[in-house]
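> just need the structure, nothing else, for what follows:
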Amino acid sequence: MQRTNATTLTPVSFILNGVPGLEDMHIWISLPFCSMYIVAMVGNCGLLYLIRYEDSLHKPMYFFLAMLSFTDIIMCSSTLPNTLGIFWFNLKEIDFNACLTQMFFIHTFTGMESGVLMLMALDRYVAICYPLRYATILTNPIIANAGFITFLRGVILVIPFAFLTKRLPYCRGNVIPHTYCDHMSVAKVSCGNVKINAVYGLMVALLIGGFDILCITVSYTMILRAVVKLSSADARQKAFGTCTAHICAIVFSYTPAFFSFFTHRFGGHRIPHSLHIIMANIYLLLPPTMNPIVYGVKTKQIRDCVIRFFVASKDTKSHNI
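Model (predicted):
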């Protein structure tokens, strides 16, 4: 431990314990986590490649999807390599500043994930309710500015986490019962008053998650009203069918988030801490894993591009032979 002044103790590093109580099963727990991470990286990198090089995908909906894929890559990569190092090689030590950096990336890009899902809901609202003005409303500069503002929102709200965490005295030790540096998991190791951390963390969750969920709810309420007014059943099915993949992405993103949020506050003593840790990892892994699969299955344009890509690759190999 390194003393910074007369009253404050700042650790040189933290020890991440992994999943407390399940240390003997770390190898088995790592297998699904590693598999999900591989699928997430391949799927999201594949989507970014397709959207970059396929002219038919140069549309607002797919630009927002590219933002989501990029966010997913950063979000899961900020924790999984470190988590697998703990599970496989017992590499539990993390530098104090590296811990704060990891905390920043985790919370910034989980906020970015929520914000991009909100932007995608607004995109579907414009596409269905104002189809003739879709291209003029969602221009490339508007999309870029919306993405930048969403990212900036996360950065501005998350930066105080580092300062609030750094000010705390860590006289109880430096062992964190987690696989990564979550804000409140680090703060609870402290022997100081963490009430400000808890209140500010809740405020950020409401400002980001609460606002985004409200916008998504309003968008889909307006979409449903517009779809119901369509004359034919086929038109209604086609219009709402364009939202299916996005609705699945919302479910995969917010379900584990809500589980972690409510169990921490209302069921913390009845639910094993190991389950909290596993769900916290799933919260960061499930959306990046499932989003490219859902969009690949549910979106015809992406399916067609994937088929053309594999056919072209096969023809190129045959020609070379």
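
> from here on, just use CA atoms for contacts and neighbour counts.
Will do.

> so which residues of this protein form strands?
Using DSSP state E, the strands of the chain run over residues 2-3, 9-10, 13-16, 93-95, 175-176.

> report all helices and strands that the third one contacts.
With contacts defined as 3 or more CA pairs under 8 Å, 6 or more residues apart in numbering; DSSP states H and E, the secondary structure elements packing on strand 13-16 are strand 93-95, helix 96-129, strand 175-176.

> one more, for comparison:
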Amino acid sequence: MSSMLSSNSSSSSFLLTGFPGLEWAHHWISIPVFTVYLAAILGNATIIHIVRTDPSLHQPMYYFLAMLASTDLGLCVSTMPTVLGVLWLDFCSIHLYACVFQLYVVHSFSLMESAMLFAMAYDRFVAITNPLRYPTMLTSSRVVKITVVLGLQSTMLIIPPGLRLLWFSYCHHNTLSHSYCLHQDMIRLSCSNTQFNSLYALTVILLLMGSDFLFILLSYVMIFHSVLTIASHKEQLKALNTCVSHILAVLCFYIPVLGLSIVHRFARHSSPIIHIVMGNVYILFPPLMNPIIYSIKTQQIRRAIIRIISLRQVR
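Got it, this is the predicted structure:
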């Protein structure tokens, strides 16, 4: 394949990157990568199944958890074919249309994950600061409306920059930095005017992910202030314990997002391995860790998993 792409973007293809210099070890590297994918998919599918089938978990907190698991599942499924295609089959070529569709899905699910973490913070805020009104403030219908609004917001805002990518001319080298497609990686290869895409992407990140994170912080400031007014130390610990899982999930998501953003914007000339590792951590770490965190720290989820395992052993 020529290293120069045709100015006709509709016929352009790109090369996905495995682990440069370690191509001989791709099959070995694929073992832990596939294991993480499999664990993440099984873990999040289990969370969704438990919430769907256990009537005792039909509460706002667990509905949001199921949506978070669905988002993590989407991130895994959207990137798994190209990542494993590179590592298993050395299949590195991807067409422009397929690449744009993949980055649209990846970024949509990323925004949705941030939105779900914000919704879960709001759920904890209402449950702890206003427990008497919690059942009336977060009804099932209201949870559905919140989820639909956040989902539409996350998917619709990615459309404009994605469509523009289809009309760009790509005249630089055609090698992407990861084994899946990202918006910031695509505009780096374009010789068209990418100012709108760059500013738009930065605005969306600041307005959505940035505001989500700030609202989460504000929620916990108010939660901690409310908890400190509780006289009993035991009740304080009980209230805070319901937030531990969510706090860990927030850290598992935002730290890799921040790390990947820093690498792309300020460490472009660093080792390609750093870009690859950060890209895989960004995609795989939250989906892997969230089911583990909630299984360990949430009694209702842990009991449901144990009950499922016990029933299968009996059968």
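
> redo the strands of the first structure as JSON lines? Include distance to N281 of the first structure and mean neighbour count.
Putting the strands of the first structure into JSON lines (distance: least, CA to CA, whole Å; neighbours: other CA atoms under 10 Å) gives the following:
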{"stretch": "strand 2-3", "distance to N281 of the first structure": "30", "mean neighbour count": "12"}
{"stretch": "strand 9-10", "distance to N281 of the first structure": "27", "mean neighbour count": "20"}
{"stretch": "strand 13-16", "distance to N281 of the first structure": "14", "mean neighbour count": "22"}
{"stretch": "strand 93-95", "distance to N281 of the first structure": "18", "mean neighbour count": "16"}
{"stretch": "strand 175-176", "distance to N281 of the first structure": "15", "mean neighbour count": "18"}
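
> so which of those strands is nearest M25 of the first structure?
Closest to M25 of the first structure of the strands of the first structure, according to CA to CA: strand 13-16, at 15.9 Å.

> mean distance between that closest one and the second structure after superposition?
Taken over the aligned residues, the distance from strand 13-16 of the first structure to the second structure averages 2.1 Å (mean CA distance after the TM-score superposition for the first structure).

> so what touches that strand?
Strand 13-16 of the first structure is contacted from outside by 86, 92-96, 99, 174-181, using CA atoms under 8 Å, 6 or more residues apart in numbering.

> hmm, 7 Å instead?
Applying CA atoms under 7 Å, 6 or more residues apart in numbering, the external contacts of strand 13-16 of the first structure come out as K92, E93, I94, D95, F96, N174, V175, I176, P177, H178, T179, Y180.

> for those, which one is nearest H26 of the first structure?
T179 (10.8 Å).

> can you get me a residue count around the residue nearest to the closest one when sequence neighbours are not counted?
Closest residue in space to T179 of the first structure, ignoring its immediate chain neighbours: G18 at 4.3 Å, by CA to CA, 6 or more residues apart in numbering. Each residue near G18 of the first structure was counted by other CA atoms under 10 Å, and the total is 25.

> just checking, G18 of the first structure touches L84?
No. At 9.5 Å, G18 of the first structure does not count as touching L84 under the criterion of CA atoms under 7 Å.

> compare the helices and strands packed on strand 13-16 of the first structure and give me the one nearest F70 of the first structure.
helix 96-129 (9.5 Å).

> once aligned, what mean separation remains between that closest one and the second structure?
Relative to the second structure, helix 96-129 of the first structure is 0.5 Å off (mean CA distance after the TM-score superposition for the first structure).

> tell me the helices and strands packed up against that helix.
helix 60-77, helix 140-166, helix 211-228 (3 or more CA pairs under 7 Å, 6 or more residues apart in numbering; DSSP states H and E).

> buried residues, it. List them.
96, 99-100, 102-129 (16 or more other CA atoms under 10 Å).

> relative to the whole chain's centre, how far out is it?
Chain-centre distance of helix 96-129 of the first structure: 6 Å, with CA atoms, centre = their mean, to the nearest Å.

> just to revisit the earlier point, pick the most deeply packed of the helices and strands packed on helix 96-129 of the first structure.
Highest mean neighbour count of those: helix 60-77, a mean of 22 (counted as mean count of other CA atoms under 10 Å).

> check which helices and strands it is in contact with.
By 3+ CA pairs under 7 Å, 6+ apart, helix 60-77 of the first structure packs against helix 26-53, helix 96-129, helix 273-298.

> quick one: closest of the helices and strands packed on strand 13-16 of the first structure to P287 of the first structure.
Using CA to CA, these put helix 96-129 closest to P287 of the first structure, at 9.1 Å.

> if we can go back for a sec, turn the helices and strands packed on helix 96-129 of the first structure into TSV, columns for distance to F33 of the first structure.
What follows is these, written out as TSV (distance: least, CA to CA, whole Å):
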stretch	distance to F33 of the first structure
helix 60-77	10
helix 140-166	26
helix 211-228	28
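
> which of these sits closest to V306 of the first structure?
Counting by CA to CA, and looking across all of those, nearest comes helix 60-77 at 14.3 Å.

> by how many degrees do that closest one and helix 273-298 diverge?
150 degrees (axes from the mean of the first three to the mean of the last three CA atoms, to 10 degrees).

> between helix 60-77 of the first structure and helix 26-53, how big is the angle?
Using the same axes, to 10 degrees, helix 60-77 of the first structure lies at 150 degrees relative to helix 26-53.
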